[in-house]
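>>> the sequence isn't on hand, but the structure is:
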């Protein structure tokens, strides 16, 4: 570490492609903000799942991107390069050789080099180890210098501490002001309610309850769904499916509809304190957000004033029935003010930096 600036090796799913990769926006926001604070990040990502063929940004100037072949040999070659870093991060859900990376990054741990597990889907990880007593990760958790999560609050922190984690801290999703902001409306996305999210097993039933059934119940209103995998899903005639929405179109997608809908995956809703990245994206565009209920919403936005909350699909129908253009605009503007004042990636990077410096200082004192 030079001049209190960290050289970080980061193993994640992808920084340059959001294709089947919901963590992309989160990675970009955090890493860009760290770079602005003087830290250097090398992001190692596998060439897998057609992500390189569906890039939505070029290699950025605020991080070095290393794309490696999906082979064990390539993974070990990247680990060898990562040994020069001050901190090594293994993110959850890389998608290629996850178990190998979980184990092997710990071999890079020294008194002067931190090794961190960054869980971008803590509910899924915790469910995984709770359902399999033979999962190797159970024995690895206590060995990491710390566990970072992108959400979960006390339920996730307490669960990780029970499993032996030395330290577990949520670094919540946030707004990347460089990429998500208000823009002019776009006729492609005009509708009363829009939802953006990939079709996933633990989200599909909630999409039916909070989006598709309300659409069927209100034939006089227009609905739009974006994301991968919904092409063969039965939908009422007032629902338009537009497929994968590239990051460059997210601002217009959020700015144009009267309201946008956030639907949590079942596991996220169960643990609570897990605002999706798209909640902050939409707030950063000044959108009127309707979200399904989960514990901890009021930690981020004030319900009824900065965000609308629906506990059931019937609530979505009722909110839409009463929502005027004026009210929607006022709610979106209030959310925009809140996210700029408290929930940008600059705020998160400052929190992370303070946490890491304290850990580095602690380790130096222990060695001395």
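Okay, I see it. The model shown is predicted, which means the values in this text are computed figures rather than measured ones. Numbering: from 1, shown residues only.

>>> going forward, measure contacts between C-alpha atoms and count neighbours the same way
Noted.

>>> all helices for the stretch 51-200 of the chain, in order.
72-82, 98-104, 122-130, 137-140, 153-162 (DSSP state H, counting those that start in this stretch).

>>> how about the ones you listed in TSV, adding mean neighbour count and distance to residue 36?
Below are the helices of the stretch 51-200 of the chain laid out as TSV (neighbours: other Cα atoms under 10 Å; distance: least, Cα to Cα, whole Å):
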stretch	mean neighbour count	distance to residue 36
helix 72-82	15	21
helix 98-104	16	28
helix 122-130	17	27
helix 137-140	16	32
helix 153-162	17	27
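
>>> how about a markdown table for these, with distance to residue 278 added?
As requested, the helices of the stretch 51-200 of the chain are exported to a markdown table (distance: least, Cα to Cα, whole Å):
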| stretch | distance to residue 278 |
| --- | --- |
| helix 72-82 | 31 |
| helix 98-104 | 25 |
| helix 122-130 | 17 |
| helix 137-140 | 29 |
| helix 153-162 | 18 |
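
>>> looking at these, which is nearest to residue 324?
helix 153-162 (33.7 Å; Cα to Cα).

>>> which secondary structure elements does that closest one contact?
Helices and strands touching helix 153-162, by 3 or more Cα pairs under 8 Å, 6 or more residues apart in numbering; DSSP states H and E, are helix 122-130, strand 168-170.

>>> closest one to residue 113 among the ones you listed?
That would be strand 168-170 among these, by Cα to Cα, at 17.9 Å.

>>> now the closest one, how far from the centre of its chain.
With Cα atoms, centre = their mean, to the nearest Å as the basis, strand 168-170 stands 15 Å off its chain's centre.

>>> try stretch 348-358
On Cα atoms, centre = their mean, the centre of stretch 348-358 falls 18 Å from the chain's centre.

>>> buried set for it?
Residues of stretch 348-358 classed as buried: 348, 349, 352, 353, 356 (neighbour count, 16 or more other Cα atoms under 10 Å).

>>> next, the one to line up against it:
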């Protein structure tokens, strides 16, 4: 049996899911690691926005500690140097300074987990180095990426990553499952407001809602501006904590997946919402992007819509037997390959291929 690993993860947030998809991604992964005997210390910057909206104060699957500024990471030097691997996540506040400071501590294995890879690459191409600098990409022993496929090649060839591993989002199947609740909405969507997603949301949910006044729709997520023209039959829930996600999905006849523009362009970037909805036995209607078929084959495990007409047709013409067959196929795929435990095994296997080193890391000027 392999020896359990000790990990330090420095991420955007574990304690609060408000306005970000990182928390639920980390929760599923770290819970999977704990169930396999590994130990994790999660370090989170204590910022007011998340402090005021915490929905997980004391996780039972890892240690969670907060730090006030980059200098405070020195308090964790023994843990960082003693861990089998240290992983810095994307969108960490003052990420460039965090990466430099941790690199200088010379961890045994130093990795980056990008839960926003296409966005990161687009930013770096523009010279935007808010949370990682281009010069820092080659510092990591492994660059773990939310996206797979051609994105991995780009990370190595264009940005100098030593090695890039796919580490997609996942779902905790003990918290997302079929509850057999009564259906309340014909189509729903879970996601914070995003300017680049909004036109797609309007095309694939708002317009079908206007054309189907007898059906019920819902959007759950924060950040939507006052000027959004909600159709009368679209309910808006400003924030839905993770504990309520399971009921939210189970009460939908279909759920909608809308993908960020950078991720559509890159492909191979499945949202955690896809896996959560599928685990709940709710069939998904998704926008189209490269690589989707590798996770959920179109027509077999997912319905793909390009236009408002496509959505209206699915909501009015797709038979119940076909709807349920799509849901069953997607759920089986998720339970087989996309749980937190499955992703934890992938992470640990990749980490074990990296040779531990304490050699000095030279920061490229």
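Cool, the structure landed. This is a predicted model, so every value here is computed, not measured.

>>> where does the TM-score land?
Overall, the chain-to-chain superposition scores 0.91 on the TM-score scale (TM-score structural alignment, normalised by the length of structure 2); 357 aligned residues with a Cα RMSD of 2.3 Å.

>>> dump the helices and strands packed on helix 153-162 of structure 1 to TSV, plus distance to residue 321 of structure 1.
Converted to TSV, those look like this (distance: least, Cα to Cα, whole Å):
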stretch	distance to residue 321 of structure 1
helix 122-130	34
strand 168-170	36
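
>>> which one of the ones you listed lies nearest to residue 229 of structure 1?
Using Cα to Cα, those put helix 122-130 closest to residue 229 of structure 1, at 20.1 Å.

>>> the closest one vs structure 2, average distance?
Once the two are superposed, helix 122-130 of structure 1 sits an average of 0.7 Å from its aligned residues in structure 2 (mean Cα distance after the TM-score superposition for structure 1).

>>> which neighbouring elements make contact with that helix?
Short answer (3+ Cα pairs under 8 Å, 6+ apart): helix 122-130 of structure 1 packs on helix 153-162, helix 266-271.

>>> what's the matching range in structure 2 for that helix?
Here helix 122-130 of structure 1 aligns to structure 2 at residues 117-125, judged by TM-score structural alignment.

>>> if we can go back for a sec, just the buried residues of stretch 348-358 of structure 1 now: which is nearest residue 79 of structure 1?
For these, the nearest to residue 79 of structure 1 is residue 356 (21.3 Å; Cα to Cα).

>>> which residue sits closest to the counterpart of residue 292 of structure 2 in structure 1, ignoring its sequence neighbours?
Correspondence of residue 292 of structure 2 to structure 1, assessed by TM-score structural alignment: residue 297. Nearest-residue entry for residue 297 of structure 1: residue 273, 6.7 Å, with adjacent residues in sequence omitted and distances by Cα to Cα, 6 or more residues apart in numbering.

>>> that neighbour matches what in structure 2?
Match for residue 273 of structure 1 (TM-score structural alignment): residue 268.

>>> in three-state terms, label that match for me.
When classified by DSSP: H, G, I helix; E, B strand; the rest coil, residue 268 of structure 2 comes out as coil.

>>> show me what contacts the nearest residue to residue 160 of structure 2 once chain neighbours are set aside?
Sequence neighbours aside, residue 138 is the residue nearest to residue 160 of structure 2 in space, at 5.3 Å (criterion: Cα to Cα, 6+ apart). Applying Cα atoms under 8 Å, 6 or more residues apart in numbering to residue 138 of structure 2 gives the contacts 159, 160, 161, 162.

>>> same question for residue 82 of structure 2.
Going by Cα under 8 Å, 6+ apart, the list of residues near residue 82 of structure 2 reads 107, 108.

>>> what about the match of residue 273 of structure 1, how many residues close to it?
24 (other Cα atoms under 10 Å).

>>> that one touches residue 288, doesn't it?
No: if you go by Cα atoms under 8 Å, residue 268 of structure 2 and residue 288 don't touch, sitting 10.9 Å apart.

>>> contacting residues around the helix ranked longest in structure 1?
Secondary structure assigned by DSSP state H gives helix 345-367 as the longest helix of structure 1. Under the criterion Cα under 8 Å, 6+ apart, residues 29-30, 33-34, 111-112, 114, 171-176 lie in contact with helix 345-367 of structure 1.

>>> swap in 6 Å and give it another go.
With contacts defined as Cα atoms under 6 Å, 6 or more residues apart in numbering, helix 345-367 of structure 1 is touched by 29, 30, 33, 34, 174, 175, 176.

>>> what's the last one aligned with over in structure 2?
It refers to residue 176 of structure 1. So residue 176 of structure 1 corresponds to residue 172, using TM-score structural alignment.

>>> now do the contacts for the match of residue 273 of structure 1.
147, 148, 149, 291.

>>> if you set the cut-off to 7 Å instead, what comes out?
Residues counted as contacts of residue 268 of structure 2 (Cα atoms under 7 Å, 6 or more residues apart in numbering) are 147, 148, 149, 290, 291, 292.

>>> ok, it to residue 124 of structure 2 distance?
Residue 268 of structure 2 is 19 Å from residue 124 of structure 2, where distance means Cα to Cα, to the nearest Å.

>>> same check on residue 235 of structure 2?
From residue 235 of structure 2 to residue 124 of structure 2 the distance is 37 Å (Cα to Cα).

>>> which residue is the nearest non-sequential neighbour of residue 303 of structure 2?
residue 285 (4.7 Å).

>>> thanks a lot, see you next time.
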